[in-house]
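K.L.:
Just to be clear, the model below is a prediction. Sequence and coordinates:
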Amino acid sequence: MAGFIIRRATAADCEEICQLFQKQVSSGNKQTSPSPETLKKDGLGKLFHILVAEDEKCAAKQLIGYLFFHFTFSSYKGKSILLTDIYISPEFNKKSVATELFVHLCKIASEEDCARLEWAVREYDNERNEFVAISNATNIMKMESKRTISIDTDSLLESMAEFITRRATAADCEEICQLFQKQVSSGNKQTSPSPETLKKDGLGRLFHILIAEDQKGASKQLIGYLFFHFAFSSWEGKSIFLIDVYISPEYSKKSVAKELFIHLCKVANEERCGFLEWKVRENENEKNEFAAISNATNFMKEEGRYKFHLSKEKIMTF
């Protein structure tokens, strides 16, 4: 890599990263940008991570680009990475800086034993489209008919009758995995993580689970779950991604999914999140219902965004 190095950002880089944000605001590519204090407060190195490209030829070793990402968890595949933003200073955009940032990210994904690496891209996002070309990534919008949905985090208030929704704890992992097994048995999942994997890969840290619990039975069994994780947008700050939702079929008509979603909206409000986002296939009734009741924006339709997915096998080629 002639002339620059790639490394993890630290708190000391936040001022300079925000200067790169301001370049984009000035050029009209961003409307607003977080402050250095926001980057530090909202969890650099915890909630999200940044790779930076640093010019080595300059005496001051200035930053010439960044890549934002965070770890997440798939109830289908396990630990994963979501690439959320990338920027290269225009004067360096022909020097393979973006490619080297991406290769570095793939190495992190391999080291962390991540099952996949995913990112959203618009038609005109040159760097992210380049990643697709060099990695043979799968366009999951095209291959799996998924849409990405985003809403502003307004809470929706409605009472719950025969069940409650709450945050899951480690003690719930066995029962959550029983719900996974229901889906494996019905053919809706190919595999499912073990309770140990849920605990090891960061329940309450890397990802969070809301559960619905039947209050009528003496045993108070779990009847559904919703997986989500916090993320960070260099446009709007702290945010939430809804990853997976499942309701036991016998409860599918009792507004359980809706109440889990309402609970998630309340979490988003309490955490002062800028937006809440999720992907949905045409046949995913619950997630489509969320779009209907919340007046959410369909990013595929409104903004021409596509989601790309890099499997573990493809990641390991870098």
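P.N.:
Looks like it arrived, so ask away. Bear in mind that the values here come from a model prediction, so they are computed numbers and not experimental data. Residues are numbered from 1 along each chain as shown.

K.L.:
C-alpha from now on. contacts and neighbour counts both.
P.N.:
Will do.

K.L.:
show me where this protein has helices.
P.N.:
14-27, 36-41, 97-111, 126-135, 140-144, 173-186, 195-200, 256-270, 285-294, 299-302, 312-315 (DSSP state H).

K.L.:
So for residue 52, which of these sits nearest?
P.N.:
Of all those, helix 97-111 sits nearest to residue 52, with 7.6 Å by Cα to Cα.

K.L.:
buried residues in that closest one?
P.N.:
97-98, 100-107, 109-110 (16 or more other Cα atoms under 10 Å).

K.L.:
Switch these over to TSV; also include distance to residue 168.
P.N.:
Output for the buried residues of helix 97-111, formatted as TSV (distance: Cα to Cα, whole Å):
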residue	distance to residue 168
97	41
98	39
100	39
101	36
102	34
103	35
104	34
105	30
106	31
107	32
109	27
110	29
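
K.L.:
Most tightly packed of the helices of the chain?
P.N.:
helix 256-270 (a mean of 21; mean count of other Cα atoms under 10 Å).

K.L.:
I'd like to know which elements that one is packed against.
P.N.:
strand 163-167, strand 208-214, strand 222-233, strand 237-247, helix 285-294 (3 or more Cα pairs under 8 Å, 6 or more residues apart in numbering; DSSP states H and E).

K.L.:
go again using 10 Å as the cut-off
P.N.:
Judged by 3 or more Cα pairs under 10 Å, 6 or more residues apart in numbering; DSSP states H and E, the packing partners of helix 256-270 are strand 163-167, strand 208-214, strand 222-233, strand 237-247, strand 276-281, helix 285-294.

K.L.:
ok, now how distant is residue 288 from residue 261?
P.N.:
When distance is defined by Cα to Cα, to the nearest Å, residue 288 is 12 Å away from residue 261.

K.L.:
putting a second one here so we can go through both:
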Amino acid sequence: MSIIVREALQTDCQGIMDLIMGLAVYEKMEDKVKMKLETLQEDGFGNEKYFKCFVADRQENGASKLIGYALYYFTYSTWEGKCIYMEDFYVSPEYRGKGVGSRLMGSVCKIAVEKKCARVQFSVLGGNKPSIDFYKRRGAIDMTEVEDWHLFRLTGSALEKLAANSNTV
């Protein structure tokens, strides 16, 4: 058996969807997943690409199976310049503790270094102690603890209401 970390291909989307559901189950939020396979394919591999992704691909006896992924996109800080936001990071439970997560996260960090990004940023559920410990062991800083930053979100009617009040043409 070998495990290869590589850039995702459009043909990986079903495997990525399976991993997205694995992450949602792990976080006890499977009812929150609204993503459809076609949307993932279009948004990541269509004419306008909204994300990039690395996958961990287990290869054994000629068979291939995705066992982890790190999905990210570029953002911008007016204080520091280019950044990466890692939206999702997940390794199937039976492959944790084997270096797969470090390789996936390292691949995202390598892109950040190559592109001269100021940082890689991500969110973690407060109760997800194993993941928080994993990130802290790798030098990540909990911005809520250190600088009291809080994550906010606009959705649904609040999003639509503010969009309707826009003065842009």
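P.N.:
Received it, and whenever you're ready, just let me know what you need. Every value quoted in this text rests on a predicted model; they were computed, and no experiment measured them.

K.L.:
how about the helices and strands packed on helix 256-270 of structure 1 in TSV, adding distance to residue 24 of structure 1?
P.N.:
Formatted as TSV, these follow (distance: least, Cα to Cα, whole Å):
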stretch	distance to residue 24 of structure 1
strand 163-167	38
strand 208-214	33
strand 222-233	14
strand 237-247	16
strand 276-281	23
helix 285-294	31
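
K.L.:
Can you check which of those gets nearest to residue 83 of structure 1?
P.N.:
Proximity to residue 83 of structure 1 (Cα to Cα) singles out strand 222-233 among those, at 10.3 Å.

K.L.:
if you line the two up, which stretch of structure 2 does that closest one fall on?
P.N.:
Under the alignment (TM-score structural alignment), strand 222-233 of structure 1 falls on residues 66-77 in structure 2.

K.L.:
Which of the residues in the matching stretch are classified as buried?
P.N.:
Buried residues in stretch 66-77 of structure 2, counted by 16+ other Cα under 10 Å: 66-74.

K.L.:
now stretch 270-282 of structure 1
P.N.:
The neighbour-count check on stretch 270-282 of structure 1 (16+ other Cα under 10 Å) flags 273-280 as buried.

K.L.:
Which position in structure 1 pairs with residue 103 of structure 2?
P.N.:
Mapped onto structure 1 by TM-score structural alignment, residue 103 of structure 2 lines up with residue 259.

K.L.:
was I right about its match contacting residue 245?
P.N.:
No. Applying Cα atoms under 10 Å as the test, residue 259 of structure 1 and residue 245 come out as separate, 11.6 Å apart.

K.L.:
Can you add distance to residue 162 of structure 1 and give the helices of structure 1 back as a markdown table?
P.N.:
Output for the helices of structure 1, formatted as a markdown table (distance: least, Cα to Cα, whole Å):
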| stretch | distance to residue 162 of structure 1 |
| --- | --- |
| helix 14-27 | 48 |
| helix 36-41 | 39 |
| helix 97-111 | 42 |
| helix 126-135 | 46 |
| helix 140-144 | 35 |
| helix 173-186 | 19 |
| helix 195-200 | 27 |
| helix 256-270 | 10 |
| helix 285-294 | 19 |
| helix 299-302 | 35 |
| helix 312-315 | 41 |
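
K.L.:
wait, which of those helices is closest to residue 150 of structure 1?
P.N.:
That would be helix 299-302 among the helices of structure 1, by Cα to Cα, at 7.1 Å.

K.L.:
what packs against the closest one?
P.N.:
Helices and strands touching helix 299-302 of structure 1, by 3+ Cα pairs under 10 Å, 6+ apart, are strand 116-122, strand 146-151, strand 305-311.

K.L.:
quick one, what contacts the most centrally placed residue in structure 2?
P.N.:
Nearest to the centroid of the C-alpha atoms of structure 2, with distances taken as Cα atoms, centre = their mean, sits residue 88, at 2.2 Å. Going by Cα atoms under 10 Å, 6 or more residues apart in numbering, residue 88 of structure 2 touches 19-20, 23, 53, 69-72, 122-124.

K.L.:
conserved subset of these in structure 1?
P.N.:
Among the contacts of residue 88 of structure 2, the ones still in contact in structure 1 (both residues aligned by TM-score structural alignment, their matches' Cα atoms under 10 Å) are 53, 69-72, 122-124.

K.L.:
which one among these gets closest to residue 59 of structure 2?
P.N.:
The closest of those to residue 59 of structure 2 turns out to be residue 69 (Cα to Cα; 15.1 Å).

K.L.:
what's the closest residue to the closest one other than its chain neighbours in contact with, if anything?
P.N.:
Once flanking residues are discounted, residue 69 of structure 2 sits nearest to residue 55: 4.3 Å by Cα to Cα, 6 or more residues apart in numbering. Contact partners of residue 55 of structure 2, counting by Cα under 10 Å, 6+ apart, are 3-9, 12, 15-16, 19, 65-71, 89-91, 100, 103-104, 107.

K.L.:
Mind telling me what residue 55 of structure 2 corresponds to in structure 1?
P.N.:
Using TM-score structural alignment, residue 55 of structure 2 pairs with residue 211 in structure 1.
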